[in-house]
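[1] quick one, structure for this:
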Amino acid sequence: MDKKVQKQMFIVKSPCYKCKEMFNVALVNEEVGTGQIYGPEEFTKEEMRLAEEHGVLIKEQFSATRQESYYANTCPNCGVFVGQHFLFTEYFCEASYGGCEYETIDLA
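    Next up, the predicted model:
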């Protein structure tokens, strides 16, 4: 019998790299156990709502690297944002290996 692949939202509590204040970052592990993740730029309306209910500030931001705007996790203290590039290494991996506090929310 095949096991159903499930998605989980991670709410990671981490210090902002700029101002060092703690803030919440949301990402979704699309296939639990594979590390395939995505951030707010790909969130559904329901995922966006869940993240915001858990204290995550998501705003449209402009990325100079990508030369485009997209929705991103944003520090409520200083306004700096976490780009898609850093979600895996700096937040998902850190949380997965016990480097920072996080909670998970099972998604359908």
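[2] CA atoms for contacts and neighbours, from now on please.
    Will do.
[3] quick one: secondary structure of Glu60?
    Following DSSP: H, G, I helix; E, B strand; the rest coil, the label given to Glu60 is strand.
[4] in the helix ranked longest in the chain, which residues are buried?
    Determined from DSSP state H, the single longest helix within the chain is helix 45-53. Buried residues in helix 45-53, counting neighbours by 16 or more other C-alpha atoms under 10 Å, are found at Glu47, Met48, Leu50, Ala51.
[5] just give me the closest of those to Lys7.
    Minimum distance to Lys7 across the buried residues of helix 45-53 is 10.9 Å, recorded for Glu47 (C-alpha to C-alpha).
[6] now the other sequence, so there's something to compare against:
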Amino acid sequence: MLGGASQPLDVGRTRRYFTKTQRLALARLQGGCTADGCDWPPSMCHAHHRTPWHAGGKTDLDQGYLLCPRHHARAHDPAYETTYHHHRITFARTRPMRT
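    Sure thing, here's the model as predicted:
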């Protein structure tokens, strides 16, 4: 898939990190952190793969979610279950907190 200036928006497994063009497209589509209730702007977010890169995930626009650093860490924390909705993500604790 190509963007307006013939910039690739889907690069599959050829690149691990999202390109500048992809990040701009994600910013326009998602408007910032996609974690439910978070209002961090796109410029302060990371581009997160829905399916992790190490597990065969692709660097394609439909697989990218913008997350602020706190929510990006939570997405990789095994103590939380991540649920993907259309351009939104919610988290639920799966293990009790240690006291």
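[7] superposed, what's their TM-score?
    After superposition, the two chains reach a TM-score (TM-score structural alignment, normalised by the length of structure 2) of 0.26; 52 aligned residues with a C-alpha RMSD of 5.1 Å.
[8] tell me, how many residues neighbour Lys59 of structure 1?
    The number of residues packed around Lys59 of structure 1, counting by other C-alpha atoms under 10 Å, is 17.
[9] quick check: it vs Tyr71 of structure 1, distance?
    5 Å (C-alpha to C-alpha, to the nearest Å).
[10] then Glu30 of structure 1?
    18 Å.
[11] in terms of neighbours, single out the busier of those two.
    Between Glu30 of structure 1 and Tyr71, Tyr71 has the larger neighbour count (other C-alpha under 10 Å), namely 20 against 17.
[12] that one and Ser63 touch, don't they?
    No: contact between Tyr71 of structure 1 and Ser63 fails when scored by C-alpha atoms under 8 Å: they sit 10.1 Å apart.
[13] the host helix or strand of Lys13 of structure 1 to helix 45-53, inter-axis angle?
    Applying DSSP states H and E as the criterion places Lys13 of structure 1 in strand 7-15. Angle, strand 7-15 of structure 1 to helix 45-53, by axes from the mean of the first three to the mean of the last three C-alpha atoms, to 10 degrees: 30 degrees.
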